[in-house]
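Engineer: here are the coordinates; sequence isn't available:
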């Protein structure tokens, strides 16, 4: 399902983005995306849903830019990769956390439980891959060996649609939320199975 990686990784597009936005360093773009996302969370919490969604999108664009700038300027680094991945996890938590302030067809306690499960399912797949690589079970520094149903963009797109429908069609919003939850739950299980199977090749 990681179709967006093939679309946005075209060499000409990466070069164009890197050249256009090289006025800031890759790590600066990553940090900017974090602060914008924190602002987006605060805006949603204060009741301005659509402005919050817009800010989350802007933050995601900044996060998208950082890697292109790093490759174009030849400034990719191990710390940059670490910082980018760490900020991604913070932003994922902020996006899911924003849903605590949205309406739901379920009682608050049940909805909050689903949100905690969703957060767990979003954060776990990259941890599984990183830990499998760290422990040498499946060497996969570029996340290409452990194939997954979904990476980061897919659930965030579904959650973005869920947020946009939240004030106009609560059930439609909830359906997209459930799709994100089911997709990531399946990805957690799939990631564990793939690591188990591929690890046998490295014994």
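Structural biologist: Now that the structure is in, tell me what you want to look at. Owing to the predicted nature of the structure, the values given are computational and were not obtained by experimental measurement. Residues are numbered from 1 along each chain as shown.
Engineer: make it CA atoms for all contacts and neighbour counts henceforth
Structural biologist: Noted.
Engineer: packing partners for the helix or strand residue 95 falls within?
Structural biologist: Assessed by DSSP states H and E, residue 95 sits inside helix 78-98. Contacts defined by 3 or more Cα pairs under 8 Å, 6 or more residues apart in numbering; DSSP states H and E place helix 78-98 against helix 26-45, helix 108-134.
Engineer: Included below, for side-by-side comparison, is a second structure:
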């Protein structure tokens, strides 16, 4: 939702088109997001918040470049979209694990539960929509993609980046923002389920 509002595909495609000259396949650009994210996780675990944040921002840049290159070279494929979606989940989990490692010995049962809820919400947000497509509950792909919700991936990442920055000032603030992110992620799951159920009910009544 936020990404579609703030980032115009036409503009980013023009700006990123030169990357196509490097002759890297779009899937290769997608795969490059993983080493940056892994490095970011390790840096966060070592308490190096700003370098860790920069690594995750670089990982996000790879996620934007891959699509722009695919469109510039007319190599947009379902396989590429699938790989990109799977890698997005890995990058997000590495970001969450990096924050968990940063808290280190300050992690207790309450914080462990918070991270579990956050990871569950992050994964389920995409799953409920993908499973609705798999089961054929929503046949209109445009309608399916419009079922965004309170906190899509772009918003979650922005909140998680805010968590990293807040860690420079206060652990309590970091934990508070993590709690907000976890709650909103799971509310988004519930919201998407209701949106899908309502769509399926309307469709069956046609």
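Structural biologist: Arrived safely, thanks for sending. All values derive from a computational prediction rather than experimental measurement.
Engineer: what's the TM-score here?
Structural biologist: Here the TM-score for the pair of chains, by TM-score structural alignment, normalised by the length of the first structure, is 0.90; 201 aligned residues with a Cα RMSD of 2.0 Å.
Engineer: quick revisit: give me the contact list for the helix holding residue 95 of the first structure.
Structural biologist: In this structure, residues lying in contact with helix 78-98 of the first structure by Cα atoms under 8 Å, 6 or more residues apart in numbering are 26-27, 30-31, 34, 37-38, 41, 44-45, 56, 63, 115, 118-119, 122-123.
Engineer: Regarding the first structure, what is its longest helix?
Structural biologist: Ranked by number of residues, the top helix in the first structure under DSSP state H is helix 170-199.
Engineer: Which position in the second structure pairs with residue 38 of the first structure?
Structural biologist: With TM-score structural alignment as the criterion, the equivalent of residue 38 of the first structure in the second structure is residue 38.
Engineer: quick one: the nearest residue to its match once chain neighbours are set aside from residue 167 of the second structure, how far?
Structural biologist: Spatially, and ignoring its direct neighbours in sequence, residue 38 of the second structure is nearest to residue 94 (6.5 Å; Cα to Cα, 6 or more residues apart in numbering). Applying Cα to Cα, to the nearest Å, the value for residue 94 of the second structure to residue 167 of the second structure is 17 Å.
Engineer: In contact with the residue nearest to the spatial centre of the first structure, which residues are there?
Structural biologist: Centrality entry for the first structure: nearest residue to the mean C-alpha point is residue 152, 3.5 Å, by Cα atoms, centre = their mean. Under the criterion of Cα under 8 Å, 6+ apart, the neighbours of residue 152 of the first structure are residue 122.
Engineer: corresponding residue for it in the second structure?
Structural biologist: Per TM-score structural alignment, residue 152 of the first structure is aligned with residue 153.
Engineer: I'd like the distance between that match and residue 112 of the second structure.
Structural biologist: According to Cα to Cα, residue 153 of the second structure stands 22 Å off from residue 112 of the second structure.
Engineer: What is the neighbour count of the match of residue 38 of the first structure?
Structural biologist: By other Cα atoms under 10 Å, 21 other residues sit near residue 38 of the second structure.
Engineer: so what's residue 192 of the first structure closest to, chain neighbours aside?
Structural biologist: Closest to residue 192 of the first structure by Cα to Cα, 6+ apart is residue 128, at 7.2 Å.
Engineer: Please apply the same query to residue 33 of the second structure.
Structural biologist: Residue nearest to residue 33 of the second structure in three dimensions, not counting chain neighbours: residue 59, with 4.2 Å by Cα to Cα, 6+ apart.
Engineer: tell me the angle the helix or strand hosting residue 163 of the second structure makes with helix 109-134.
Structural biologist: Per DSSP H and E, residue 163 of the second structure falls inside helix 153-166. Per axes from the mean of the first three to the mean of the last three Cα atoms, to 10 degrees, the angle that helix 153-166 of the second structure makes with helix 109-134 is 160 degrees.
Engineer: Next, the mean deviation of helix 153-166 of the second structure compared to the first structure.
Structural biologist: Compared with the first structure after fitting, helix 153-166 of the second structure has a mean deviation of 1.0 Å; criterion: mean Cα distance after the TM-score superposition for the first structure.
Engineer: ok and that helix relative to helix 26-45, angle-wise?
Structural biologist: If you take the same axes, to 10 degrees, helix 153-166 of the second structure sits at 30 degrees to helix 26-45.
Engineer: how far does stretch 88-108 of the second structure sit from the chain's center?
Structural biologist: Stretch 88-108 of the second structure has its C-alpha centroid displaced from the chain centroid by 14 Å (Cα atoms, centre = their mean, to the nearest Å).
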